[in-house]
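Visitor: test case, fold it:
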Amino acid sequence: MKKLVLVGGGGHCKSVIDALDKKKFDDIVILDPAFPHLKEVLGIPVVGNDDYLEALYSQGYHYAFITVGSIKNTTIREQLYKKLTMYRYQLINVIDRSSILANDIQIGEGVFIGKKL
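Guide: Below you'll find the predicted structure:
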């Protein structure tokens, strides 16, 4: 069973959800500091904040993607990356079906490639 955690429930999360191939995962949840006031994003439940990372991993959520955006400052994303790797999450890539990639492209982990314009 493949379970995915999206970390952050704002605007970047919505872009990622739109591009994500949801059929690849049996379950998807979101963590966001606005929980419990923020209950869902585009139909995906918000189940807690970053403090739930360890508990979710023990429940079989072994895949993650950082859905916190960054404009000028990447500190929060860097801290989340360290937390996710500390708990041994596997960071996925999200590539929109409309994007066009070169045949010989090499992509790291946790990469988002959005819609072709």
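Visitor: could you use CA atoms for every contact and neighbour count after this?
Guide: Fine.
Visitor: got a list of contacts for the longest helix along the chain?
Guide: For the chain, the longest helix by residue count, based on DSSP state H, is helix 75-86. For helix 75-86, the external contacting residues (CA atoms under 8 Å, 6 or more residues apart in numbering) are 53, 64, 66, 68-70, 90.
Visitor: redo these as TSV? Include distance to Gly43.
Guide: Output for the contacts of helix 75-86, formatted as TSV (distance: CA to CA, whole Å):
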residue	distance to Gly43
Leu53	20
Ala64	18
Ile66	18
Val68	18
Gly69	20
Ser70	23
Gln90	23
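Visitor: what's the PyMOL line that selects buried ones from those residues?
Guide: Those of the contacts of helix 75-86 that count as buried under 16 or more other CA atoms under 10 Å are selected in PyMOL with:
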select buried, resi 53+64+66+68+69+90
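Visitor: what residues are up against the closest residue to Val41 other than its chain neighbours?
Guide: Nearest residue to Val41 in three dimensions, chain neighbours excluded: Gly9, at 6.5 Å (CA to CA, 6 or more residues apart in numbering). Under the criterion of CA under 8 Å, 6+ apart, the contact partners of Gly9 comprise 30-32, 41, 46, 67-68.
Visitor: now show me the structure for the sequence below, then we'll compare the two:
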Amino acid sequence: MDNIVMIGGGGHCKSVIDAALRSKRFGKIFITDVNLKPGDDIFGCEVVGTDDVLPKLLAEGTTKAFITVGFVKPSGLRSKLFYMAKDMGFSFPNIIDPSAVVSVNAKLGTGIFVAKNAVINAGATIGDNVIINSGAIVEHDSIIGDFAHVAVGTKVCGECSIGANTLVGAGATILQGVKVGSDAIIGAGAVVLKDVGTQCTAVGMPARILRGWN
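Guide: Here you go, the predicted structure:
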């Protein structure tokens, strides 16, 4: 089994490691983080230093990496780390918790995390480095853009489109066919009945635009 390095050692890392251990797909799991000390561990997986050790890990045969920095608002950090590691030569597996249901007719990018009890239905397209968090549902023919986060308990109905680097907050519902732009925020519990533009924040039931950058 291949070894893998988790880039970022916070709370999101714990969820990803738990799923990775449950999947039994990997050998050693290493962690890099600026706020943890070498020799610390998370669920028995060793912290080996900051991102400065990534070239050494790669040279020693750890060729797989995963971005385990969380995403609570659009910042670009996850994409920056993803491309940094990709340029070094790392590849990115998808980590899917065994309790998740992913249709064989869904199309998946790379470096995707699908958490416990999440569902990705037939015809859905999930971009690179996306988080489909615990209990989230992405229905048929929906498109989730690169680096987006579909948070805990969210429902993305059929034929929706969620832009790159967008956060769909916990418990939100995106109604059938609605399009949400890139770098947007959908607030927790929002019910989105109509399209939301790029760099906009939408909250409420039904959702209203709270702030836009346009």
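Visitor: mean deviation of the helix or strand following the longest helix of structure 1 from structure 2?
Guide: Proceeding N to C from helix 75-86 of structure 1, the next assigned helix or strand is strand 90-91, under DSSP states H and E. For strand 90-91 of structure 1, the mean deviation from structure 2 after alignment is 0.6 Å (mean CA distance after the TM-score superposition for structure 1).
Visitor: next one: strand 90-91 of structure 1 to chain centre, how far?
Guide: Strand 90-91 of structure 1 sits 9 Å away from the centroid of its parent chain (CA atoms, centre = their mean, to the nearest Å).
Visitor: packing partners for that strand?
Guide: Applying 3 or more CA pairs under 8 Å, 6 or more residues apart in numbering; DSSP states H and E, one finds that strand 90-91 of structure 1 contacts strand 63-66.
Visitor: if we use 10 Å, what do you get?
Guide: Judged by 3 or more CA pairs under 10 Å, 6 or more residues apart in numbering; DSSP states H and E, the packing partners of strand 90-91 of structure 1 are strand 3-7, strand 63-66, helix 75-86.
Visitor: which positions within stretch 33-42 of structure 2 qualify as buried?
Guide: 33, 36, 42.
Visitor: run through who's touching that stretch.
Guide: For stretch 33-42 of structure 2, the external contacting residues (CA atoms under 10 Å, 6 or more residues apart in numbering) are 6-10, 13-14, 17-18, 29-32, 45-52, 68-69.
Visitor: helices - which of the residues you listed land there?
Guide: Short answer: those in helices (DSSP H) are 13-14, 17-18.
Visitor: now do the same contact list for Ile7 of structure 2.
Guide: Contacts of Ile7 of structure 2 by CA under 10 Å, 6+ apart are 13, 30-34, 47, 50-51, 54, 65-69, 78, 81-82, 85.
Visitor: oh, I was asking about Ala20 of structure 2
Guide: With CA under 10 Å, 6+ apart, Ala20 of structure 2 has these contacts: 4, 14, 26, 29, 94-98, 113.
Visitor: if you count neighbours, what's buried in the helix or strand hosting it?
Guide: For Ala20 of structure 2, the host element (DSSP H and E) is helix 11-23. Buried residues in helix 11-23 of structure 2, counted by 16+ other CA under 10 Å: 12-21.
Visitor: take the residues you listed and lay them out in CSV including distance to Val168 of structure 2.
Guide: Listed next are those as CSV, based on distance: CA to CA, whole Å:
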residue, distance to Val168 of structure 2
His12, 16
Cys13, 19
Lys14, 21
Ser15, 18
Val16, 19
Ile17, 23
Asp18, 23
Ala19, 22
Ala20, 24
Leu21, 27
